[in-house]
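# predicted model follows, preceded by the sequence.
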Amino acid sequence: MSFESLELDPVLLQAVEELGFTRPTTIQTQVIPVAMEGRDIMASAPTGTGKTAAFLLPMMQHMIDFPRRKPGPARALILTPTRELALQITEQAEALAAHTFLKVASIIGGVAEETQLPALEKTVDIVIATPGRLMQYIEDERFDSRDIEVLVLDEADRMLDMGFIGDVDRIAAEARWRKQTMLFSATLEGAGLKSFSEDLLKDPAEFYAEPPRSERKKIQQLVYFADTAEHKFKILKHLLQQEEVQRSIIFVKTRERLAELVSQLQGSGIDCAWLRGEMEQEKRVEALQRFRSGKVTILVATDVAARGIDLPDVSHVFNYDMPRSADTYVHRIGRTGRAGKKGCAINLVEAHDVGMMERVERYTEEKMMRRVVDSMRPQHKISKVATKKKEKKDEEKKTDKKPKEKIRHRVTKNKGKPDWAKKHAEKAAKVAAKDEAK
């Protein structure tokens, strides 16, 4: 299928071509035709599947087909969990609307109010916002939701995880005259998300778009086993110094772990930038700018801090700590191997991480390749832990044990007693012999 076959306006097709999009992705071919019919959408679309254009294009097509008659507030609202993701969507929306009359604006935290005045006071068609900051303007009666026709919730699962459900419910209620709602999430599992979607969507069309296997195969997944935390850091430091590791993101579980690892790296002469939750916007922007510009080639981040960021040309993702869930793992490694390029995900696994590693392998249906650094081989043979259960089962199958014979109770209950049948037969024979003698 081509973008032309989706019956998009020529001005949108021109922008699509300028962005370098050649053919629509799976989620785009599924969503765009149905969304253009006005139906509510509920879609599972992981990072890197092209979901942003999947909701922007039909939204823009609707506004081109039905232009506004007079100036007014936003006609479409897109809610996202993070500022970085909001800015990325804003950038793509402006690019797709480059040859149209549509105006795009954003409302996010950490930005001076003056820069957001167009979204609040002037005519604007599409607003991309984070729930917290938008709710502030709604409570101050500075944002008008009455003209919103299309509401999009991007990365809805992350918004729930980050505690935005109350704000999103209130914003949706403010936009109650809308004609269409689209919800996108990395996974559609979980009672919370299902209950949330039932309140917002009316008879939605559901789509599940996994990245094509050819795309997933572009990310090589490796495992290095480590005996201790010290051993793991030595392996990480060695791998970071390899020529093929050009730009990398290192994921850790907590802010405490991040502070510890950053200190270790800098103490070893390895410069890096870092992102953590509840970080001042100015410092976040500075860290991302240092990484994007190439001043540093290593970014250490927690999952919360890294949500929604899109960084180009990341050659490697390191899971210094394994994530708490398999879908978070997929989000992490999706930061590499983007835009058709190959990438590499390296997992540094201690004994307590083996269970999570196995769950990830079952979830992705892909086996991670085991690797070792010759001079840093694990001494306690931790890799055997991962296959212990399998080996045990194999041994049980191979062992040629004869099945234990089942002994019936009636055979053993008279064990040690006379054979009464034989005795009776002998007695009968004696009686018969006496009778014959007479």
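Ah, there it is. This one's a predicted model, so the numbers in the text were calculated from it and none came from an experiment.
# from here on, contacts and neighbour counts on C-alpha atoms
Will do.
# assign a three-state SS to Ile407, would you?
Judged by DSSP: H, G, I helix; E, B strand; the rest coil, the three-state class of Ile407 is coil.
# state the distance from it to Leu120.
86 Å (Cα to Cα, to the nearest Å).
# these two: who's more crowded?
Set side by side, Ile407 and Leu120 show more neighbours around Leu120, with 22 against 8, by other Cα atoms under 10 Å.
# just to be sure, the more buried one is in a strand?
No. Counting by three-state DSSP, Leu120 is not part of a strand but helix.
# distance of it relative to Ile138?
Distance, Leu120 to Ile138, by Cα to Cα: 10 Å.
# overlap of the contact sets of those two?
Common contacts of Leu120 and Ile138 (Cα atoms under 8 Å, 6 or more residues apart in numbering): Asp144.
# quick one: end-to-end distance for stretch 334-343.
Terminal residues of stretch 334-343 lie 9 Å apart, using Cα to Cα.
# would you mark the buried spots in it?
Within stretch 334-343, the residues that count as buried by 16 or more other Cα atoms under 10 Å are 334-338, 342-343.
# repeat for stretch 306-323
Buried residues in stretch 306-323, defined by neighbour count with 16+ other Cα under 10 Å: 306-310, 313-323.
# before we move on, back to that, tell me the one of the buried residues of stretch 334-343 nearest Gln221?
Using Cα to Cα, Gly343 comes nearest to Gln221 of the buried residues of stretch 334-343, at 8.9 Å.
# for stretch 206-220, the distance to its chain's centre please.
Averaging C-alpha positions (Cα atoms, centre = their mean, to the nearest Å) puts stretch 206-220 12 Å from its chain's average.
# contacts for it, please.
With contact meaning Cα under 8 Å, 6+ apart, stretch 206-220 is reached by 26-27, 30-31, 41-46, 48-49, 333, 336-337, 340-345.
# and it, how far apart are its ends?
Its start and end residues considered, stretch 206-220 measures 31 Å (Cα to Cα).
# repeat for stretch 152-159
12 Å.
# show me what contacts Ser248?
Counted by Cα under 8 Å, 6+ apart, Ser248 has contacts 297-299, 314-318.
# can we see that at 10 Å?
240, 272, 291, 296-300, 313-318, 335-336, 344-345 (Cα atoms under 10 Å, 6 or more residues apart in numbering).
# ditto for Ala129
The neighbours of Ala129, taking Cα under 10 Å, 6+ apart as the test, are 77-83, 85-87, 89-90, 105-109, 119, 135.
# would you confirm that Ile165 contacts Leu153?
No. Assessed by Cα atoms under 10 Å, Ile165 is found out of contact with Leu153, at 11.1 Å.
# neighbour-wise, which of the two wins?
Neighbour comparison, Ile165 and Leu153: the larger count goes to Leu153, with 21 against 18 (by other Cα under 10 Å).
# my read: that one touches Pro81, true?
Yes. With contact defined as Cα under 10 Å, Leu153 and Pro81 form a contacting pair (9.0 Å).
# alright, now check it against this:
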Amino acid sequence: MKPTIPLGLFELKEEMKQRKHQRMTIKMRSFMKRIGQKRRTELMVATVNKHLKRLKVRAYSSTGTQWHRLKMEEWVTFSFQEVEHSPHLIQVRTSDLPFRLYVHQEEALRRLDETPMPFSGILSIPTGGGKTVVAVHWLLKEGVNRGRKVLWLTHRHDLLDQAFSAIRTLATDDLVKKGKAISCRLISSDETHESVKAIQSTDQIVIGTNQSIAGQLSLLQENWLKANEDILIVVDEAHHAVSETYEHILTTVSKKSNPTILGLTATPFRTLEEERGLLKKRFSDDIVYKLDVATLIARGILAEPFFKELKTGVKKLPTLSVADIQHIHTADRLPPKVEHYLTIHQARNALIVKEYRSHKHVYGKTLVFAMNRKHAILLTRQFIEAGISADYFISGEEKKEEALKRFKDNELDVLINVNMLTEGTDLPDVQTVFLARPTSSAILMTQMIGRAMRGVEAGGTASAQIVHFHDEWPETISWITPNELYQDEEAEMKQRFVENQRVPLTISIIDKWYKSLPKEEAEAHRFVETIPVGVYSFIDPSQRQSIDILVYEHLATAYESWLANMVVVEKHEVAAMLNRTAKSYFREKRHTFGFHEQDLAALYHYFSQTKTKPTLRWLKDRDKVDITRLAEEITQRRLYGEEKKHFIDTHWNEEQSFIAVYFGFNKLEFRKRLELELIRLEEPELFSRVE
């Protein structure tokens, strides 16, 4: 059937209904194809607007440009016109049995009960350990049940929905003994949520993003808070609490009310004394309760994860525009051309099937996450052709419910699915998860691998196989990898140097490195200290230029801490903010080599324009230019005369070495610097005053 405007818009509306937030974002080119049009005439625009109005659907863009004036490669969003802006009333259900808590959750709640209120402390439980359940249990019992208002703060829209879902699940009469319903508002810029203006004094829980709350904080206080009122505040992802936006909210609310502040984090802090002073200052009562991944695995609550990453060999992806990359980060959706390219990529799909077939005895019952319906069908066909019992399941398609039942009954070895996460389907005995679709959302990644992470105590398995199929993407895209979510601090430091997390030295990086360090300043330090450990690489969105910011070891922690807490400020505040950043994060290090205020400005400008924080790419070839290591080896091996010369010449002429490149193929300069390193080793006291 040839597509028409009425038919195309009707199908688009039906597809919107199936989506979680009931909206859809596609490129103008795809939209025009859906409605069977090639050109935008006045008559066509009027006809589309008429049908949109009849269907009660509106079309708009994030830039504010009218839909019919967008370029073919730009994005247009469709959503329902009438968004209900009433409080989210959560019904308090009658419960025959209390919600089952694990031992560590009971321990955490007991510790919270023993801590005198008001307090300001942290609850630290790893991903998958149920810290949200503990926090919600506590706020319902000690907050709503006792007439205290609750403010839940987070920095992401998806975390708002997750918190609301947990509150709805736990809202039973054994925790809330007064009232039959709870008035709960979701506050963010998302169309499915509300603004601060909608909050009423009778609302019991407000869940909001820090940006939306901070933007109208005075209105929140005026309409919702009473003077000297007791209030519970939950800060999701507590490491963000030291940012200026959070600090403004918490300090301002504390002046009017009496807050008890609970920070949630999956990071296994040992003690806040070891962390930044600002975090310790905000959570003055330190850690209320903490638990590590090893304990959850030992108790059988989590399965022991075994991560495997397979490179698909996909390198020549369709070119991505800046708008495409921004859309990936904000909406976690691949552009249609890229999604189609990966969907039909025969070698990629063959690798997925081959990996399972070759290790079937290890993987067992496996859930595959596909990109879209077509991808699920193609993979299913290939699995079956390989002699593996498989089928696919698409969320919202009733005709495929039989496939899900067969998988539960162990009649299928493999189930390929799309959007199963919204189904609430219980599949405790899944042994393996194949991640055949990329995601930039930590929440989605957690949900996907969580399908296999249930331990024996939780009705699952003792171990879980997590297989991630990795494509070669531009460095500017920050995809979430599964092992990022289940690593302790020590493992995180090690992970920074894993092969796939690092980038090679390039001629351009070496050239920038050489030119950025004055000779006298460089010679005042051991050579190894002057080799960058990583680089922030991104494209300036306004100048369309590639930016490389070299990061040295003594500055890396300061950069990462600042970026973790970075927020957008008003234009007139940027200079002052950058000045404060230099003083508070870099302190005395701002006077050392490698620090440049323009680098801070470039990083902030990129974040403010794209709402994406650049990723520090750690360099993997530092040893190829490490003259300090050469000097140490010469000293240890006691090389002199011809032996020493032969050793030096070998490294100078080595094809894989960047030493010659760094010194501009000036061997004399290289020998001078090497001798300086040797003297530093032989007589370090000569350099004590310099260093």
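Thanks, I have it. Given the structure is predicted, the values throughout are model-derived calculations rather than measurements.
# Gly193 of structure 1 touches Ala186, doesn't it?
Slight slip there: residue 193 of structure 1 is Leu, not Gly. No. Assessed by Cα under 10 Å, Leu193 of structure 1 is found out of contact with Ala186, at 11.2 Å.
# overlap of the contact sets of these two?
With Cα under 10 Å, 6+ apart as the test, Leu193 of structure 1 and Ala186 both reach 156-157.
# so those two - more neighbours on which side?
Neighbours were counted for Leu193 of structure 1 and for Ala186 using other Cα under 10 Å; Ala186 has more, 22 against 18.
# can you map out the helices along the stretch 501-650 of structure 2?
Ranges of helices within the stretch 501-650 of structure 2 are 507-516, 519-523, 553-564, 574-581, 597-610, 627-637, 641-653, based on DSSP state H, counting those that start in this stretch.
# so where in structure 1 does the shortest one end up aligned?
Helix 519-523 of structure 2 lines up with nothing in structure 1 when matched by TM-score structural alignment.
# would you mark the buried spots in that helix?
In helix 519-523 of structure 2, counting by 16+ other Cα under 10 Å, buried: 522-523.
# next one: the third one
Buried positions in helix 553-564 of structure 2, judged by neighbour count with 16+ other Cα under 10 Å: 554-556, 558-559, 562-563.
# JSON lines for these, including distance to Thr172 of structure 2?
Output for these, formatted as JSON lines (distance: Cα to Cα, whole Å):
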{"residue": "His554", "distance to Thr172 of structure 2": "52"}
{"residue": "Leu555", "distance to Thr172 of structure 2": "50"}
{"residue": "Ala556", "distance to Thr172 of structure 2": "47"}
{"residue": "Ala558", "distance to Thr172 of structure 2": "45"}
{"residue": "Tyr559", "distance to Thr172 of structure 2": "45"}
{"residue": "Trp562", "distance to Thr172 of structure 2": "41"}
{"residue": "Leu563", "distance to Thr172 of structure 2": "40"}
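# what two of those have the greatest distance between them?
Using Cα to Cα, the pair of these lying farthest apart is His554 and Leu563, separated by 15.9 Å.
# can you tell me the SS state at the residue nearest to Ile480 of structure 2 when sequence neighbours are not counted?
Spatial nearest neighbour of Ile480 of structure 2, chain neighbours left out: Ser440 (5.2 Å); criterion: Cα to Cα, 6 or more residues apart in numbering. Three-state call for Ser440 of structure 2 (three-state DSSP): coil.
# let me see the contact set for Ser440 of structure 2.
Ser440 of structure 2 makes contact with 328-333, 477-481 under the criterion Cα under 10 Å, 6+ apart.
# mind putting those residues into CSV with distance to Ala602 of structure 2, neighbour count and secondary structure?
Formatted as CSV, these follow (distance: Cα to Cα, whole Å; neighbours: other Cα atoms under 10 Å; DSSP: H, G, I helix; E, B strand; the rest coil):
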residue, distance to Ala602 of structure 2, neighbour count, secondary structure
Ile328, 22, 19, helix
His329, 19, 21, helix
Thr330, 21, 14, helix
Ala331, 24, 13, helix
Asp332, 25, 16, coil
Arg333, 27, 19, coil
Ile477, 18, 17, coil
Ser478, 18, 18, coil
Trp479, 22, 18, coil
Ile480, 24, 17, coil
Thr481, 26, 20, coil
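# does Gln88 of structure 1 really touch Ala105, like I thought?
No. Between Gln88 of structure 1 and Ala105 there is no contact under Cα under 10 Å: 11.9 Å.
# the two: which is more packed in?
Neighbours per residue (other Cα under 10 Å) separate Gln88 of structure 1 from Ala105, with Ala105 holding more: 24 against 16.
# what about that one, which SS state?
State at Ala105 of structure 1, reduced to three classes by three-state DSSP: strand.
# Lys354 of structure 2 too?
helix.
# equivalent analysis for Ile182 of structure 2, please.
Once three-state DSSP is applied, Ile182 of structure 2 turns out strand.
# for Trp152 of structure 2, same thing?
strand.
# quick one: common contacting residues for Gln88 and Ala105 of structure 1?
By Cα under 10 Å, 6+ apart, Gln88 of structure 1 and Ala105 have these common neighbours: 94, 128.
# quick one: the helices in the stretch 301-438 of structure 1?
Using DSSP H, counting those that start in this stretch, the helices of the stretch 301-438 of structure 1 run over 303-306, 326-333, 354-364, 383-398, 409-412, 420-437.
# is it true that Ser212 of structure 2 touches Ser218?
No. The criterion here is Cα under 10 Å, and Ser212 of structure 2 misses it with Ser218 at 11.8 Å.
# overlap in contacts, the two.
Jointly contacting Ser212 of structure 2 and Ser218 under the rule Cα under 10 Å, 6+ apart are Val196.
# and for the counterpart of Thr49 of structure 1 in structure 2, nearest residue in space, chain neighbours not counted?
If you follow Thr49 of structure 1 across to structure 2 using TM-score structural alignment, you land on Gly129. Of all residues not flanking Gly129 of structure 2 in the chain, Leu296 sits nearest, at 7.1 Å (Cα to Cα, 6+ apart).
# tell me which element that neighbour falls in.
If you go by DSSP states H and E, Leu296 of structure 2 is part of helix 293-298.
# report the distance from that helix to the chain centre.
The answer for helix 293-298 of structure 2 is 23 Å, by Cα atoms, centre = their mean.
# with stretch 165-176 of structure 1 instead?
For stretch 165-176 of structure 1, the distance to the chain centre is 25 Å (Cα atoms, centre = their mean).
# Leu123 is in contact with the match of Thr49 of structure 1, correct?
No. The criterion here is Cα under 10 Å, and Gly129 of structure 2 misses it with Leu123 at 11.4 Å.
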